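Q: Just need the structure, nothing else, for what follows:
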Amino acid sequence: MTYSNYHTHCLFCDGKDEPEDYIKRAISLNFHSLGFSSHAPVHLPSSWTMKEENLNNYVQTIKSFKEKYKNQIEIYCGLEIDYFPGISGPDSQKFKRLDLDYTIGSVHFMKNEDTGEYLTVDGDEEEYARIIEVFFKGNVQAFVTEYYGLIRSMLSEHKPDIVGHLDLIRKNNKNQRYFNETEDWYKEEVFKTLQEIKKAGAILEVNTGAIARRYLTTPYPSPWILKECYELDIPITLNSDGHSPENLDTFFSESLNLLRDAGYRQLYFIKNKKWSIKDI
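A: Have a look, this model is predicted:
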């Protein structure tokens, strides 16, 4: 099967290599298309998102490679854009003006409403525990509910093309240390969020990034969630969340098996600048 990938991080944010290194790797893998999705600039200090002053250069750089490699692979320019309630998100004007090919809407940051401090749900385990213990006074259910609530709010307000790593909060929940995915309250939060994805008409990604970085052994979202997605007829695309060229297709064949087990027989990909479907 010919693959594509639309979740790619290069040196413009926290990726390891130049964009052209990823393109050459994708060509060697016989990819149909490759989309770049650097972490968009945010309004607070961050070591892993793109700097505001590099945004226009990023867009122009990726667009220049579209032309250079047009006879070998389709190249697309996107951004992974974080949602901050009342501040910014995928539909913010400063991103819309860039004429991107697509957006990935994600929630990484959570805010302490008492102090205004932000921490990320996919940082190290110490940061994750601090969010739960300090931001939510040890109430794990409140933490999970807020996380999925932010995704739903993003979908209702901003309508990203792709929803990024839906259950990212699973990354530091090794051995169900903080919450159990089989609990009714957890499933209810997921179900409500899937309904919002369906309503928004967004595409949900199967994201293999945490496998490449050895945090998890299955992609986002969990296999049981994929089955619920199939029942709701939610469109799916397969992405690696690659931070280095060698990880562009990590766990893709295994993920296709998980998708088939869930009932899926088609994936979404971009062809000639439009979303299309292909059989798996």
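Q: contacts and neighbour counts: CA atoms only from here.
A: Will do.
Q: Just give me the longest strand of the protein.
A: strand 74-82 (DSSP state E).
Q: Just the buried positions in it, please.
A: Glu74, Ile75, Tyr76, Cys77, Gly78, Leu79, Glu80, Ile81, Asp82 (16 or more other CA atoms under 10 Å).
Q: Equivalent analysis for stretch 222-231, please.
A: Residues of stretch 222-231 classed as buried: Pro223, Ile225, Leu226, Lys227, Glu228, Cys229, Tyr230 (neighbour count, 16+ other CA under 10 Å).
Q: Export those residues as TSV, with columns for distance to Gln141 and secondary structure.
A: Converted to TSV, the buried residues of stretch 222-231 look like this (distance: CA to CA, whole Å; DSSP: H, G, I helix; E, B strand; the rest coil):
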residue	distance to Gln141	secondary structure
Pro223	21	helix
Ile225	18	helix
Leu226	22	helix
Lys227	23	helix
Glu228	21	helix
Cys229	23	helix
Tyr230	26	helix
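Q: Just give the nearest non-adjacent residue to the residue most central in space within the chain, would you?
A: Nearest residue to the geometric centre of the chain (CA atoms, centre = their mean): Gly164, 2.3 Å. Of all residues not flanking Gly164 in the chain, Ser106 sits nearest, at 5.0 Å (CA to CA, 6 or more residues apart in numbering).
Q: which residues sit in contact with the one you found?
A: Glu80, Ile81, Asp82, Tyr83, Ile151, Val163, Gly164, His165, Leu166 (CA atoms under 8 Å, 6 or more residues apart in numbering).
Q: Let me know whether the fourth one touches Thr103 as I believe.
A: Right, the one you point to is Tyr83. No - using CA atoms under 8 Å, Tyr83 makes no contact with Thr103, being 11.8 Å away.
Q: where do the contact lists of the two overlap?
A: Pro90.
Q: which other helices and strands contact the helix or strand encompassing Met154?
A: Using DSSP states H and E, Met154 sits in helix 140-158. With contacts defined as 3 or more CA pairs under 8 Å, 6 or more residues apart in numbering; DSSP states H and E, helix 140-158 has these neighbours: helix 184-200.
Q: Please identify the buried residues of the helix it packs on?
A: Buried-residue list, helix 184-200, by 16+ other CA under 10 Å: Tyr186, Glu189, Val190, Phe191, Thr193, Leu194, Glu196, Ile197, Lys198, Ala200.
Q: cool, and stretch 245-265?
A: Residues of stretch 245-265 classed as buried under the neighbour-count rule (16+ other CA under 10 Å) are 245, 247-252, 255-256, 258-260, 262, 264.
Q: Could you also give me the structure for this next sequence, so I can compare it with the first?
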Amino acid sequence: MILYDGHVHTPFCPHGTKDTIESYIEQALAHGIKGLTFAEHAPLPEGFIDPTPLRDSAMKKEHLYEYIELIQQYKKDYKDKIDIRVGLEVDYIVGFEKETTALLNDVGPQLDDSLLSVHFLRNDDRYYCLDYSPEAFAEMIDVFGSIDGVYKNYFDTVKQSITANLGSYKPKRIGHITLVRKFQNKYPATHDFRANITDILDTISTRQLQLDYNGAGTAKPLCREPYPPASVVEEAIQRKIPLIYGSDAHSHKGLLQGKDQLVQHAPLVTPDS
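A: Okay, here's the model as predicted:
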């Protein structure tokens, strides 16, 4: 049974639903969940232009403090029923490390938990959103030269995110490390990238970081597996990397998504275990 969901979104997400924060909490209680990390997409760094058509990848900077205050209030209101944590999902974007560090230094003292994820890849001076749509992924294949070119750039960027100096408030959990596989059933890689993934896991282990065991991919029709899949989770278990389940829910009904496709013996923990 999953007792903690460490990756939950809110109505502050411009590409999610408008389900209320209270509806997420009540749904969690109904499922017997003992704790939640609300990890809304942090505002994108100063000067970065969201490449998605609607520029709706993350919450706006003007909503950040309202979001934090609201989660803090729910944390107090429900303290006798469920462990609520104030968090963010922070984007690692190559070339914007200084701006990301500034954001983390600003809000870090108010956070209980956070994730560091890669959604955007750089090619020359342009950025592309990796998980926006199959059509956008097809464009990236052209830009990066092949499907394998996209995969290599993604795993290189994830490795770079882990080793980057983002200050003392850098997130301790690495988000959905195989997100590049979101459209794999339409655009399968020809290389298995096992060595790249093993290198990432070794780096996570060495730096004593946590791994987001993310169920969202199971609900994606061109993916149908968790991020990361079972073979990678087994490698993480061997390295004793802390695995924290994350539904990556963008609606209250998304809580616990993918739970039946997780490695059943995986030792899921809470962020402070």
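Q: tm score of chain vs chain?
A: Once superposed, chain against chain, the TM-score is 0.88 (TM-score structural alignment, normalised by the length of structure 2); 258 aligned residues with a CA RMSD of 1.9 Å.
Q: The residue nearest to the centre of structure 1 and Lys63 of structure 1: what is the separation?
A: 23 Å (CA to CA, to the nearest Å).
Q: Now do the same contact list for the residue mapped onto Pro160 of structure 1 from structure 2.
A: Alignment note (TM-score structural alignment): Pro160 of structure 1 maps to Pro171 of structure 2. Going by CA under 8 Å, 6+ apart, Pro171 of structure 2 touches Val90, Asp113, Ser114, Leu115, Leu116.
Q: can you pull the contacts of the aligned residue in structure 1 for the first one?
A: The one in question is Val90 of structure 2. Aligning on TM-score structural alignment places Val90 of structure 2 opposite Ile81 in structure 1. Contact analysis of Ile81 of structure 1 by CA under 8 Å, 6+ apart lists His39, Ala40, Pro41, Gly89, Pro90, Thr103, Ile104, Gly105, Ser106.
Q: try it again with 7 Å
A: His39, Ala40, Gly89, Pro90, Thr103, Ile104, Gly105, Ser106 (CA atoms under 7 Å, 6 or more residues apart in numbering).
Q: cool, and His165 of structure 1?
A: Taking CA under 7 Å, 6+ apart, we find His165 of structure 1 in contact with Glu205, Asn207, Tyr220, Pro221.
Q: Put together a markdown table for the residues you listed, with neighbour count, distance to Asn239 of structure 1 and secondary structure on each row.
A: Shown next, in a markdown table, are those (neighbours: other CA atoms under 10 Å; distance: CA to CA, whole Å; DSSP: H, G, I helix; E, B strand; the rest coil):
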| residue | neighbour count | distance to Asn239 of structure 1 | secondary structure |
| --- | --- | --- | --- |
| Glu205 | 26 | 6 | strand |
| Asn207 | 27 | 5 | strand |
| Tyr220 | 27 | 10 | strand |
| Pro221 | 20 | 12 | coil |
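Q: out of those residues, which ones does structure 2 keep as well?
A: Cross-checking the contacts of His165 of structure 1 against structure 2 gives Glu205, Asn207, Tyr220, Pro221 as conserved contacts, using both residues aligned by TM-score structural alignment, their matches' CA atoms under 7 Å.
Q: Now check the third one against structure 2: what is it aligned to?
A: Spelled out, that is Tyr220 of structure 1. Tyr220 of structure 1 maps onto Tyr227 in structure 2, with residues paired by TM-score structural alignment.
Q: State the distance from Ile75 of structure 1 to Asn180 of structure 1.
A: 40 Å.
Q: again, but for Thr208 of structure 1
A: The spacing between Thr208 of structure 1 and Asn180 of structure 1, counted by CA to CA, is 21 Å.
Q: Looking at these two, which has the bigger crowd around it?
A: Regarding Thr208 of structure 1 and Asn180, a neighbour count based on other CA atoms under 10 Å identifies Thr208 as having more, with 28 against 14.
Q: mind listing what the counterpart of that one in structure 2 touches?
A: Aligned by TM-score structural alignment, Thr208 of structure 1 pairs with Gly215 of structure 2. By CA under 7 Å, 6+ apart, the residues touching Gly215 of structure 2 are Pro226, Tyr227, Gly246, Ser247, Asp248, Gln257, Gly258, Lys259.
Q: Grab the nearest non-local neighbour of Gly215 of structure 2.
A: For Gly215 of structure 2, ignoring the flanking residues on the chain, the nearest one in space by CA to CA, 6+ apart is Gly258 at 4.3 Å.
Q: start to end distance for stretch 103-118 of structure 2?
A: Taking CA to CA, stretch 103-118 of structure 2 runs 16 Å from one end to the other.
Q: ok, of the contacts of Ser106 of structure 1, which one's closest to Lys278 of structure 1?
A: Lys278 of structure 1 has its nearest neighbour among the contacts of Ser106 of structure 1 in Val163, at 19.4 Å by CA to CA.
Q: my guess is that closest one meets Ile104, correct?
A: Yes - judged on CA atoms under 7 Å, Val163 of structure 1 makes contact with Ile104 at a distance of 5.7 Å.
Q: who has more neighbours, the two?
A: Ranked by neighbour count (other CA under 10 Å), Val163 of structure 1 and Ile104 place Ile104 first, with 28 against 24.
Q: Which of the three states applies to the equivalent of Phe38 of structure 2 over in structure 1?
A: Under the alignment (TM-score structural alignment), Phe38 of structure 2 maps onto Phe36 of structure 1. Look at Phe36 of structure 1: counting by DSSP: H, G, I helix; E, B strand; the rest coil, its state is strand.
Q: Helices along structure 2, start to end?
A: Ranges of helices in structure 2, per DSSP state H, are 21-30, 64-77, 97-107, 134-144, 147-163, 194-206, 230-238.
Q: Need the winner for burial among those.
A: Comparing the helices of structure 2 by mean neighbour count (mean count of other CA atoms under 10 Å), helix 147-163 ranks first with a mean of 19.
Q: now that helix and strand 83-91, what's the angle there?
A: 120 degrees (axes from the mean of the first three to the mean of the last three CA atoms, to 10 degrees).
Q: Quick one: average offset of helix 147-163 of structure 2 versus structure 1, please.
A: Helix 147-163 of structure 2 differs from its equivalent in structure 1 by a mean of 1.6 Å after superposition (mean CA distance after the TM-score superposition for structure 1).
Q: Now do that helix against helix 194-206, angle only.
A: Per the same axes, to 10 degrees, the angle that helix 147-163 of structure 2 makes with helix 194-206 is 10 degrees.
Q: Per the alignment, name the residue of structure 2 opposite Leu119 of structure 1.
A: Per TM-score structural alignment, Leu119 of structure 1 is aligned with Tyr128.
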